[in-house]
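> Predicted structure and sequence below. I'll ask about it afterward.
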Amino acid sequence: MNQYDIKISDYLKENKINADHLLVKKNCHSVSDAAAAVNEKVDEFVKNVCMVDDTDRLIVAIVKGEDRASTSRVYKVLNLDHRPKLASEEEVFRRTGFPVGGVPSFGFNALFLVDLKVLEKDYIYTGGGSTQSLIKIETGELLKVNSGKVFRIRKK
């Protein structure tokens, strides 16, 4: 286990979060890589798209693996003055403490927005801290853990 996997594993234990932390041998940088690593369908996975609004707040748009997050929908549902910008890899790491491709759907300071379609699933897989780990968590538990706000934030 690397330092990022240890960090999220400790977070799960300390906060008594009901989730499975899975370490895999394959790289899980993309949703399709992650699905292959645990022999699951892509629609069981979410992406955590990090954005920054004009007040410098980190927003994490959580969408199903096959979907894309919409900055215009996030702008509208949050009633922002300007569309949020996508965070750079450096910003993602600095603000979350996790590398791109391993960012979990909780465990750091951000506003978490969860797309409605995510809640169609009983459980999802999300980043597990590194590109070689995943977290399997029930969607109800996810909302409890990240205090996620539910909106339609996906494109199309």
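Perfect, thanks for sending it.
> okay, CA-based contacts and neighbour counts for the rest of this
Will do.
> Give me the contact list for stretch 79-91.
With Cα atoms under 8 Å, 6 or more residues apart in numbering as the test, stretch 79-91 has contacts from 49, 50, 51, 52, 53, 54, 71, 72, 74, 75, 99, 100.
> Please pull up the helix or strand immediately following the longest helix seen in the chain.
For the chain, the longest helix by residue count, based on DSSP state H, is helix 3-14. Per DSSP states H and E, the first helix or strand lying C-terminal to helix 3-14 is strand 19-23.
> Residue 154 contacts residue 67, correct?
Yes: at 6.3 Å, residue 154 and residue 67 qualify as touching, with contact defined as Cα atoms under 8 Å.
> Between the two, tell me which one has more neighbours.
residue 154 (21 against 17; other Cα atoms under 10 Å).
> Which ones among the contacts of stretch 79-91 map onto helices?
Using DSSP H, those in helices are 71, 72, 74, 75.
> Provide a complete list of residue ranges assigned to helices in this protein.
Per DSSP H, the chain carries helices over the ranges 3-14, 31-38, 71-77, 89-96, 139-146.
> here comes the other one, which I'd like you to weigh against the first:
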Amino acid sequence: MLESSNLACWIEENAIQADLIKLSVHTPTVEDAAQAVGTSPSQIVKTLLFLVNGEPVVAITCGTSRIDRRAIAAYFEVGRKRVKLAGAEAVLEVTGYPVGAVPPFGLRQQVQTLIDPRVLEHTEVYAGGGAIDALLRISPTEIVRVTGAVVLDLLGTAQENS
């Protein structure tokens, strides 16, 4: 299993403009993470792993949002039932990180990445930092630069939860 120290090395080796923040508390929810770093819940981003026809795809969205699988299905031109949220075991196998700590890059496998445009509305966001007590502070444009993410409306017909 990869840890936040692996992510820190990857960030340094690839000259990425980001800060890894170690927290004194665990942040199991978006609200907890926002409170821990003193920001809005919309600036906490989720890095979720989906399987599209069995192939891994990362989707990044604001933590207060719910991804609509139909948006991913339409992008890949497959039926909605061909898009599944990966379980904890698959997340660990593909990314190297546990659910809730997955960063947007530095994963065990190179994975196609999609990012919701609402993430790009912020100048700075906080993503998984490779451990349950770490967050990654980074600009959304840097995420796109590093991952080559495709900007795609991931909410589709789903509504914001905030």
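The structure has been received and is ready for your questions. Predicted model only: the values in this text are computed from it and were never measured.
> Quantitatively, what TM-score do the chains reach?
Scored against TM-score structural alignment, normalised by the length of structure 1, the superposed chains reach a TM-score of 0.93; 154 aligned residues with a Cα RMSD of 1.4 Å.
> circling back: if any of the ones in helices among the contacts of stretch 79-91 of structure 1 are buried, give me the PyMOL selection for them.
In PyMOL, a selection of the buried entries from these looks like this (16 or more other Cα atoms under 10 Å):
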select buried, resi 71+74+75
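> and the ones in helices among the contacts of stretch 79-91 of structure 1 as TSV, adding distance to residue 115 of structure 1?
Below are those laid out as TSV (distance: Cα to Cα, whole Å):
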residue	distance to residue 115 of structure 1
71	13
72	14
74	10
75	14
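> Which of the ones in helices among the contacts of stretch 79-91 of structure 1 sits closest to residue 18 of structure 1?
residue 74 (28.5 Å; Cα to Cα).
> Return the residue of structure 2 aligned against the closest one.
Using TM-score structural alignment, the partner of residue 74 of structure 1 in structure 2 is residue 72.
> wait, its match sits on residue 154?
Yes: counting by Cα under 8 Å, residue 72 of structure 2 touches residue 154, with 6.8 Å between them.
> The closest residue to residue 142 of structure 2 other than its chain neighbours: what's it in contact with?
If the residues on either side of it in the chain are set aside, residue 142 of structure 2 comes closest to residue 17, at 7.0 Å by Cα to Cα, 6 or more residues apart in numbering. For residue 17 of structure 2, the contact set (Cα under 8 Å, 6+ apart) comprises 11, 138, 142.
> number of nearby residues for the residue lying closest to the second one once chain neighbours are set aside?
Beyond its immediate neighbours in the sequence, the residue positioned closest to residue 138 of structure 2 (Cα to Cα, 6+ apart) is residue 18, lying 4.7 Å away. With neighbours defined by other Cα under 10 Å, the count for residue 18 of structure 2 comes to 17.
> Kindly report the same for the one 5 residues further on.
Each residue near residue 23 of structure 2 was counted by other Cα under 10 Å, and the total is 15.
> what residues are up against the residue nearest to it when sequence neighbours are not counted?
Leaving aside its chain neighbours, residue 23 of structure 2 sits nearest to residue 133 (5.1 Å; criterion: Cα to Cα, 6+ apart). When contacts are counted by Cα under 8 Å, 6+ apart, residue 133 of structure 2 touches 22, 23, 24, 25, 26, 27.
> closest to residue 3 of structure 2 among the contacts of residue 17 of structure 2?
Of all these, residue 11 has the smallest distance to residue 3 of structure 2: 12.7 Å, by Cα to Cα.
> rewinding a little: list the contacts of the residue nearest to residue 138 of structure 2.
11, 136, 137, 138, 139.
> measure it to residue 52 of structure 2 for me?
29 Å (Cα to Cα, to the nearest Å).
> got it, and residue 143 of structure 2?
22 Å.
> repeat for residue 20 of structure 2
Residue 20 of structure 2 sits 30 Å away from residue 52 of structure 2, taking Cα to Cα as the criterion.
> same deal with residue 81 of structure 2?
9 Å.
> who's more crowded, those two?
Neighbour comparison, residue 81 of structure 2 and residue 52: the larger count goes to residue 52, with 21 against 11 (by other Cα under 10 Å).
> Can you tell me what that one aligns to in structure 1?
Using TM-score structural alignment, residue 52 of structure 2 pairs with residue 53 in structure 1.
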